[in-house]
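1. Sequence plus predicted model, see below.
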Amino acid sequence: MKQEQQILQLLGLAVRARMLISGEELVVKDIRNNRAKLVIISTDASDNTMKKIQDKCNSYNVELHVFGDRSDLGHATGKAERVVLAINDHGFAKKLIELLNEFNRG
């Protein structure tokens, strides 16, 4: 539970630092423009969204993690429900990837 909290708090910090964008279209645009360093998709994303984001991440070589549900991600970013998030900062991305890898091993 602790790692989950850390991840969600870090997402909140990334929002305040203006290093996080959300929403499928904006995330896809950021992946295409090589701005996205990390993409997080909720566990309850639709199959279509999941496939579209996975394909984009694969073709542009962006790390993708599945984490939390849409309300967790929305809550962490201070918005309504969010399905897809992109981190546009190396520092935040690096730390989040470490935490997500630990969380997924847990």
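-> Cool, the structure landed. Residues are numbered from 1 along each chain as shown.

2. only C-alpha atoms for contact and neighbour calcs from this point on.
-> Will do.

3. Against residue 106, how distant is the closest residue to residue 24 other than its chain neighbours?
-> In this structure, residue 24 finds its nearest non-sequential neighbour in residue 84, 5.8 Å apart by CA to CA, 6 or more residues apart in numbering. Distance, residue 84 to residue 106, by CA to CA, to the nearest Å: 23 Å.

4. who has more neighbours, those two?
-> More crowded of residue 84 and residue 106, by other CA atoms under 10 Å: residue 84, with 26 against 8.

5. what's near enough to touch that one?
-> Residues near residue 84 by CA atoms under 8 Å, 6 or more residues apart in numbering: 22, 23, 24, 27, 39, 40, 41, 42.

6. Return the member of these nearest to residue 70.
-> residue 42 (5.5 Å; CA to CA).

7. Comparison target, given below:
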Amino acid sequence: MSPEEKKIYSLIGIATKSRNLVSGEFMTEKAIKEHKAALVIVAGDASDNTKKMFTNMCTYYNVPIYFFGVKDDLGHAMGKEFRASLAVFDKGLADAIEKQLNVMQDKVEGNAIDKRMGTGSMPVPSWEFPRNEGHGHYNGGSK
């Protein structure tokens, strides 16, 4: 596990302990729809249906979404069983997590980290990176 991954899981743990995070499909969806979510993370091994649902929802509500890690590791970081999705409420914690995710994205081509915001696009395969061209928007997979 890279230092960036450890930092992300640590920040997820801090967000959980400070009650600035909810997990699970229902609670994540509720947080997005109530405009409480500052960041959404969906496990890379979540079902295609779950990924599509959260991609569409986060696009509609303009919430940044990342596909990161696996369900077991995300759950473990929160002191729970496996979790496929989570929403972070606190903007500061969300920014810190997003910063580490972007560092990983810049360092490791082909990892299962994928960010979308405000695009309405379908999830790309985990080996493809959307390249952000200045505005944090998915631009169709061009490199």
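-> That came in fine, so what should we check first? Please read all numbers here as calculations on a predicted model, not as lab measurements.

8. TM-score for these two?
-> With the length set by TM-score structural alignment, normalised by the length of structure 1, the two chains reach a TM-score of 0.98; 106 aligned residues with a CA RMSD of 0.5 Å.

9. rewinding a little: is there a quick ChimeraX command that grabs whichever of the contacts of residue 84 of structure 1 are buried?
-> Buried residues among the contacts of residue 84 of structure 1 (16 or more other CA atoms under 10 Å), as a ChimeraX selection:
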select :22,24,27,39,40,41,42
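
10. Show me the contacts of residue 84 of structure 1 that map onto strands.
-> Of the positions in the contacts of residue 84 of structure 1, 22, 39, 40, 41 sit in strands, assigned by DSSP state E.

11. Contact partners for the spatially most central residue of structure 1?
-> By CA atoms, centre = their mean, the mean C-alpha position of structure 1 lies nearest to residue 40, the distance being 2.3 Å. Residues in contact with residue 40 of structure 1 (CA under 8 Å, 6+ apart) are 64, 65, 66, 67, 84, 85, 86.

12. and it, how far is that from residue 76 of structure 1?
-> Between residue 40 of structure 1 and residue 76 of structure 1 the computed distance is 12 Å (CA to CA).

13. if we can go back for a sec, go through the contacts of residue 40 of structure 1 and name the one nearest residue 33 of structure 1.
-> Of all those, residue 33 of structure 1 sits closest to residue 86, with 12.1 Å by CA to CA.

14. So what's the residue count around the closest one?
-> Neighbours of residue 86 of structure 1 under the rule other CA under 10 Å: 29.

15. does it sit in a helix, a strand or a coil?
-> Of the three states, residue 86 of structure 1 takes strand according to DSSP: H, G, I helix; E, B strand; the rest coil.

16. Pretty sure it sits against residue 42.
-> No. Here residue 86 of structure 1 lies out of contact with residue 42, judged by CA atoms under 8 Å, at a distance of 11.8 Å.

17. tell me which element residue 19 of structure 2 falls in.
-> Under the criterion DSSP states H and E, no helix or strand holds residue 19 of structure 2.

18. Against residue 88 of structure 2, how distant is it?
-> Going from residue 19 of structure 2 to residue 88 of structure 2 by CA to CA gives 9 Å.
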